[in-house]
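A.B. asks: below are the sequence and a predicted model; questions follow.
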Amino acid sequence: MTSNEEMLVKLASADNIYDVCFPSDYLIEKLIADDLLAPIDKGSIPNIKNIDPRFLDLSFDPGNQYSVPYMWGTVGILYNKTMVTDPVDSWNILWDAKYSGEILMYDSMRDTIGITLKKLGYDINTRNEADILAAQEALIAQKPLVRAYLTDDIKMELINGNAAMGVVYSGDAVYCISENPDLAYVVPKEGSNVWFDNIIIPRTSKHTLEAEAFINFLCDAKVAAQNSDYIGFSTPNAAALQLMDPAYAADPTYNPPQDVLDRCQIFRDLGDFVKVFSDAWTKVKAA
């Protein structure tokens, strides 16, 4: 599955055969509302004690009745310091004609409309149609400057110096910077999305005990440390972070300071208003 939206379709299908999935915050909120998740027996997951309390009891799953934290991070700009001569502290640089043909945008409706809303000073979860129209118009105006809309391919494009900047997840930025030290990552001053991928068990699972055992395994400090080190994404597991190279905790890309988090928002389920986002996204992609 390549997106939360694709995951929703699969989990809502009568053919759903999954025992464990890793959706993001706003999808978890919708899956709970749609009664598609099995409650989690935290008594079967003693390693949940390793999770940093900051990442428990969040708005999309109060009390963690249906999900256990897995990875987290931010959305920001990854840029090449040898190609970008201006300060990178605002989303506005993605609209700077000086970098025409050197800008990569993330091919994701919520992420791309979300950062545009932030650029314009709006709430990332707005239900105001005028805000969405303004974001749509801004993205259409930007299209002539954009080299491409990509997902995973953004990483290699930036590592290889084929573009000056792109919108990426922080965990991907950690990997890219390790491959090309000319790259740097920033969460712009207007704010961004802070996201959480949690582990869930679909209500249709026929192996809930095994699923809970697997979740407990993933929450083991050593396992979580190795997992985070391998994929580059930030662990919510406090015990795991203590086992990792101290450079991770000191890296503001991997472990952003509180002032960065204070200007970020969690995506919420939009309900029926998602159609307004979808219609705007369709128009942006077709422009």
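C.D. replies: In hand now; what should we look at? Residues are numbered from 1 along each chain as shown.

A.B. asks: hey, let's count contacts and neighbours off CA atoms from now on
C.D. replies: Will do.

A.B. asks: tell me which residues touch the most centrally placed residue in the chain, please.
C.D. replies: With distances taken as Cα atoms, centre = their mean, the residue of the chain nearest its centroid is Trp195 (4.5 Å). Counting by Cα atoms under 8 Å, 6 or more residues apart in numbering, Trp195 makes contact with 24-25, 72-75, 266-267.

A.B. asks: state whether it is indeed within a strand.
C.D. replies: Yes: per DSSP: H, G, I helix; E, B strand; the rest coil, Trp195 lies within a strand segment.

A.B. asks: pasting the second one now:
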Amino acid sequence: MILICLLAALTGCAKGEPENSLTVFNYGLYIDESVLSQFEDETGIRIKYEEAPTPEELYTKYKSGAIKYDVLCTSEYMLQRLINEGELKEIDFSDMQNVSDIGEEYWEFTRSFDPENKYVMPYFWGTVGLLYDKTKVHGDISSWDVIFNGEYAGDFIMPNSMRDAYATALKYLGYSLNTTDEGELREAQELLLSQKKDVSAYLVDEARDEVIAGNAAMAVVYSGEAYYAYEENHDFAYCLPEEGTNLWIDCWGVTRHCENVENAKKFLDFLCREDIAWANYEEVKYASPVKSVMARMSEEGLASDAINPSPEKLAKCEVFIQLPEETTDLLSSLWKELKAQ
């Protein structure tokens, strides 16, 4: 019996005593990984880090239960789903000293799916639009039409993400990207099916690099990817199409599996600290909700639609919401059909 107790103590598996670690689930290329080591050094809390490329894949992997994640970062409509399913714990922000540096407008943004600001903490926000190489296109780009009219056949990349792909078609057709109308969704499907012969690839994180490398004239990307490309070469530009697009906010939540909520809160608060938030901005180039980060932005950054779009352009954007189960099932079926063609 003594031997068993000693072994339990040595392995850190004593009943009722959570391991001093956090299992963190995030999108790919969405953090400066050096800050994870810095957090471990400062706190002694070990980070186990996992990634997924899209909200749907993140959700599927999370719900499989194969890994018990403690904290995760995903998009507003998926967070809404997780909240509704009871998968996230409430967070007491009152003793988190750095969280106060998040601008009030971002807490207001999250109230659309977390009405009392109890479950999520804003991380990055942005839009979906067109990254393009000005040396390979005919004038400035202003519309989704360029990816549907055949002009750039074989020279553009579509997102390998279900909601984002259908959003481009729905907005081009004049519909809401949150439509539940089957006729409108099937009309978008026909448009995407007819477009497919012209698509060079369906990608997520790799799309930006393909445009930078000269392998495509344009790609549907998240805004931070476009600003990263612009900083690499000013021949790259970003378009928020005139028909409108998606405005998104990604946030962190603490899952119901988390046994050490205080460790989770330390990690979330650490991400809001100015030096850490700036390091993450510098790494991923997405707009930060942290006020001290925005105060350090260059005039060039603040003038970019990829970082700071005008109120007029934002007014044409929509935020994804959780769709009814039957609509999600229909979309999933249409997406599988599209990818199988």
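C.D. replies: Looks like it came in fine. Worth saying up front: this structure is predicted, and the values here are computed from it rather than measured.

A.B. asks: need the TM-score from the superposition.
C.D. replies: Taking TM-score structural alignment, normalised by the length of the first structure as the basis, the two superposed chains have a TM-score of 0.96; 287 aligned residues with a Cα RMSD of 1.4 Å.

A.B. asks: restricted to helices, list the contacts of Trp195 of the first structure.
C.D. replies: Asp25 (DSSP state H).

A.B. asks: closest to Arg127 of the first structure among the contacts of Trp195 of the first structure?
C.D. replies: Nearest to Arg127 of the first structure among the contacts of Trp195 of the first structure is Phe267, at 12.4 Å by Cα to Cα.

A.B. asks: so the closest one sits against Glu29, correct?
C.D. replies: No: with contact defined as Cα atoms under 8 Å, Phe267 of the first structure does not count as touching Glu29 (9.8 Å).

A.B. asks: how about Asp95 of the second structure, what's its match in the first structure?
C.D. replies: Superposed on the first structure with TM-score structural alignment, Asp95 of the second structure falls opposite Ser44.

A.B. asks: quick check: closest non-adjacent residue to that match.
C.D. replies: Distance criterion Cα to Cα, 6 or more residues apart in numbering; nearest residue to Ser44 of the first structure, sequence neighbours excluded, is Glu212 at 6.3 Å.

A.B. asks: which of the helices or strands spans the alignment partner in the second structure of that neighbour?
C.D. replies: By TM-score structural alignment, Glu212 of the first structure lines up with Lys265 in the second structure. Under the criterion DSSP states H and E, the helix or strand holding Lys265 of the second structure is helix 261-272.

A.B. asks: against the first structure, where does whatever helix or strand comes next after that helix fall?
C.D. replies: Sequence-wise, the next helix or strand downstream of helix 261-272 of the second structure (DSSP H and E) is helix 274-284. Aligned using TM-score structural alignment, helix 274-284 of the second structure spans residues 221-231 in the first structure.

A.B. asks: which element, helix or strand, includes Pro122 of the second structure?
C.D. replies: Counting by DSSP H and E, Pro122 of the second structure is part of strand 120-133.

A.B. asks: where in the first structure does that strand fall?
C.D. replies: Using TM-score structural alignment, strand 120-133 of the second structure pairs with 67-80 in the first structure.

A.B. asks: figure out how far that stretch is from the centre of its chain.
C.D. replies: From the chain centre to the centre of stretch 67-80 of the first structure is a distance of 5 Å (Cα atoms, centre = their mean, to the nearest Å).

A.B. asks: likewise stretch 157-166 of the second structure?
C.D. replies: 13 Å.

A.B. asks: surely the match of Asp95 of the second structure meets Ala213?
C.D. replies: Yes: at 7.0 Å, Ser44 of the first structure and Ala213 qualify as touching, with contact defined as Cα under 8 Å.

A.B. asks: which parts of the match of strand 120-133 of the second structure are buried?
C.D. replies: 67-80 (16 or more other Cα atoms under 10 Å).

A.B. asks: to which residue of the first structure is Glu242 of the second structure aligned?
C.D. replies: Glu242 of the second structure maps onto Lys189 in the first structure when the alignment is built from TM-score structural alignment.
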